[in-house]
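Student: generate coordinates for the sequence data below:
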Amino acid sequence: MKIKKNANEECINAADTIEVFKPRKDKERLSDSDSDEAEAQTRRPGSSDPPSHSPSTITLLSYHEAPIHLRFNPYILSGYRGYLSTKMCIESIFWMTNETINIWSHIFGWMLFLALTMYDLFLLNLQASVFDKFIVGLLLCCFQICMVTSTLYHVFSCKSERHFHNFLCFDLFGIALSLLAIYLTGVYYAFWCHKEWQYFYLATVFVIFIACMIMQIPRLNVDPNLKMIMFVCWAAYGVVPTVHWALIMGGWENPIVSMLLPRVVGMYGISGLAFLIYITRFPECFFKGKVDFIGSSHQWWHFFVVLALYHWHNTGIKYIEYRMNHGCTHDMRI
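Tutor: Next up is the predicted model:
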């Protein structure tokens, strides 16, 4: 009888154990976003260690301590954030990490293009039609979106690997949108007097844009190098309408060509230099660990991106002013 009693007690204890670890009902389960938030909240800020319950210290990590998805530049050896909650990601904007300048450079870029939007639309004495002002406003809005999506990516890339990839897609969308805006404004004004070519180039640009966006769909699992090649080819495609425009305008002897073609070449020069720095990871490839916080290639990339977009805005304003004054005339005098 004693053995039977112990067996019954064991059965009761086992039942209690099963009850304790019984799965939650569907209504009680956390959503994916809540789970990510809860996990991030329990991890020590700036740490890639398993979750703990003391989020009181701020510690930056070395390259080998950082989450694996953030280790894409082996020349940046320090200043990494660990897994952070949404609140801590926002607070990290004011920390000094290897992402700080990346974040603030495009915050200031957004402020610049917001100020230019208000100035161009409300203060600049430009005798342009409502639609022309809409085109300028659209260009600057796309530039602002590019700045915002880039900033969000660099702020929340450490929240989780899933958030990293999601915000990277937003970042690439912002880049594609700004490139689309550059093409739309350039083609619209360059072929203002040649509507058939204007429609042709606008159509081809939209097709390439859609192709680039399709390649960003995560389920397709497109190789990142192929995505990069697609963006480079899209940017290089701009040479075709540029050369065509210069030829139909009469070449260098036309003042509008001699005035604007060097600016278009300058745009490609700035963008090309930025891309060269980006892919070669200069200067950190020569000064490993020396420019982790200030002066790394991605920070220079951000600076040149803002410069290129600002340069294109100024070029567009010059072209609008010329068209407003000369229309479709081929007069050689400005």
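
Student: all contacts plus neighbour counts: C-alpha atoms, from now on.
Tutor: OK.

Student: so Tyr183 sits right up against Phe206, yeah?
Tutor: No - no contact is recorded between Tyr183 and Phe206 when judged using CA atoms under 8 Å, the distance being 9.4 Å.

Student: more neighbours: which of these two?
Tutor: Neighbours per residue (other CA atoms under 10 Å) separate Tyr183 from Phe206, with Tyr183 holding more: 20 against 14.

Student: in contact with the more buried one, which residues?
Tutor: For Tyr183, the set of contacting residues under the criterion of CA atoms under 8 Å, 6 or more residues apart in numbering consists of 202, 205, 238.

Student: what's around Pro224, how many residues?
Tutor: For Pro224, the number of neighbouring residues by other CA under 10 Å comes to 11.

Student: cool, the one 3 residues further on as well?
Tutor: The criterion is other CA under 10 Å. On that basis, Lys227 has 16 neighbouring residues.

Student: quick one more, to check against the first:
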Amino acid sequence: MARKSTRHLLDWASCPCHLQFNPFVLKGYRPASSTLGCVRSLFYLHNELGNIYIHGLALLTFLVLLPLTIPWRQLGWGSWLGGTHCLACLAPAAGSVFYHLFMCHHGGRRVYSRLLALDMCGVWLANSLGALPLIHCTLACWPRFRLIALIVHTFLSTVAGWRALTARSNIARLQAFGWQAIARLLIFGFRGLGLGTGAPGSLSCYLRMDALALLGGLVNVARLPERWNPGAFDYWCNSHQIMHLLSAISILQLHTGVTRDLLWAAHHGYACPEA
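Tutor: Presented below is the predicted three-dimensional model:
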């Protein structure tokens, strides 16, 4: 079955124009397929298989990990933070799996554009909702400042979502989330200076999260390592797969940091240090 399907794979020049976004991946493209045909591609080798399974396994891992590690009972009214965090962790992997699995659908560019929008919505939710527990816990002793920070974050998230959905290139999509990243760095700095609250050790998790996400985005934009040897990384270890792996680890770092902050909030009740 795998050998028979592999014979029908296309090279870069033969695949539809909307799928010709990486000229350094030369072969292994699936032909236009029905919905069932796309699902069947889970069981033979092609150049999107690694992308599907990396985020598919990440999605399954988080579906098991999140309910077991978030302190729901201790949070009380703060359970909404756990809920938004779950969505932030699950959305990018779920959107990515659907995008990569069905991107060769015979619906063509119209279906592909909707799948790409779904993928970008997942990334947007991770950036937008993922920062809420960070802001809430860091500025727990500054309620007015926290409200302003949440309003600014909401505005920046709205702009980022629009820019990501209308972007025409990987560089533009990466840039779309730039202001959100800068806002997070300001919150990191506030906590790093000892002005904010939160669990000890969680800040380093957040810093690793953003560093890994940025590195993955840059690798994807640079098309490395396949740019150095076109055709050698068609099926495995190309830039997009590396980005997927780094983004999954990045989400894991986010989860570790948020879990520590939520446990801190549950045990300390957002107790502010005395003046």
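
Student: related to what we said a few turns ago, conserved subset of the contacts of Tyr183 of the first structure in the second structure?
Tutor: When these are mapped onto the second structure and scored by both residues aligned by TM-score structural alignment, their matches' CA atoms under 8 Å, the shared contacts come out as Gly238.

Student: just the ones in helices from the contacts of Tyr183 of the first structure, please.
Tutor: When these are checked against helices using DSSP state H, the ones located there are 202, 205.

Student: any chance of the contacts of Tyr183 of the first structure in a markdown table, plus neighbour count?
Tutor: Conversion of these to a markdown table gives the following (neighbours: other CA atoms under 10 Å):
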| residue | neighbour count |
| --- | --- |
| Leu202 | 17 |
| Val205 | 20 |
| Gly238 | 18 |
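
Student: of the contacts of Tyr183 of the first structure, which is the nearest to His163 of the first structure?
Tutor: When the contacts of Tyr183 of the first structure are compared for distance to His163 of the first structure (CA to CA), Val205 wins out at 29.8 Å.

Student: quick one: contacts for the corresponding residue of the first structure for Leu101 of the second structure?
Tutor: In the first structure, the residue paired with Leu101 of the second structure is Val155, using TM-score structural alignment. Counting by CA under 8 Å, 6+ apart, Val155 of the first structure makes contact with 89-90, 92-93, 99, 103.

Student: turn those residues into a markdown table, including secondary structure, neighbour count and distance to Leu273 of the first structure.
Tutor: Putting those into a markdown table (DSSP: H, G, I helix; E, B strand; the rest coil; neighbours: other CA atoms under 10 Å; distance: CA to CA, whole Å) gives the following:
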| residue | secondary structure | neighbour count | distance to Leu273 of the first structure |
| --- | --- | --- | --- |
| Cys89 | helix | 23 | 31 |
| Ile90 | helix | 14 | 31 |
| Ser92 | helix | 20 | 30 |
| Ile93 | helix | 19 | 28 |
| Glu99 | coil | 23 | 21 |
| Ile103 | helix | 23 | 21 |
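
Student: for the stretch 1-150 of the second structure, which segments count as strands?
Tutor: 10-11, 27-29 (DSSP state E, counting those that start in this stretch).

Student: quick one, which of these is packed in tightest?
Tutor: For these, average neighbour numbers computed from mean count of other CA atoms under 10 Å are highest in strand 27-29, which has a mean of 23.

Student: what's in contact with that one?
Tutor: Against strand 27-29 of the second structure from outside (CA under 8 Å, 6+ apart): 6, 9-12, 15, 45-48, 231, 234-235.
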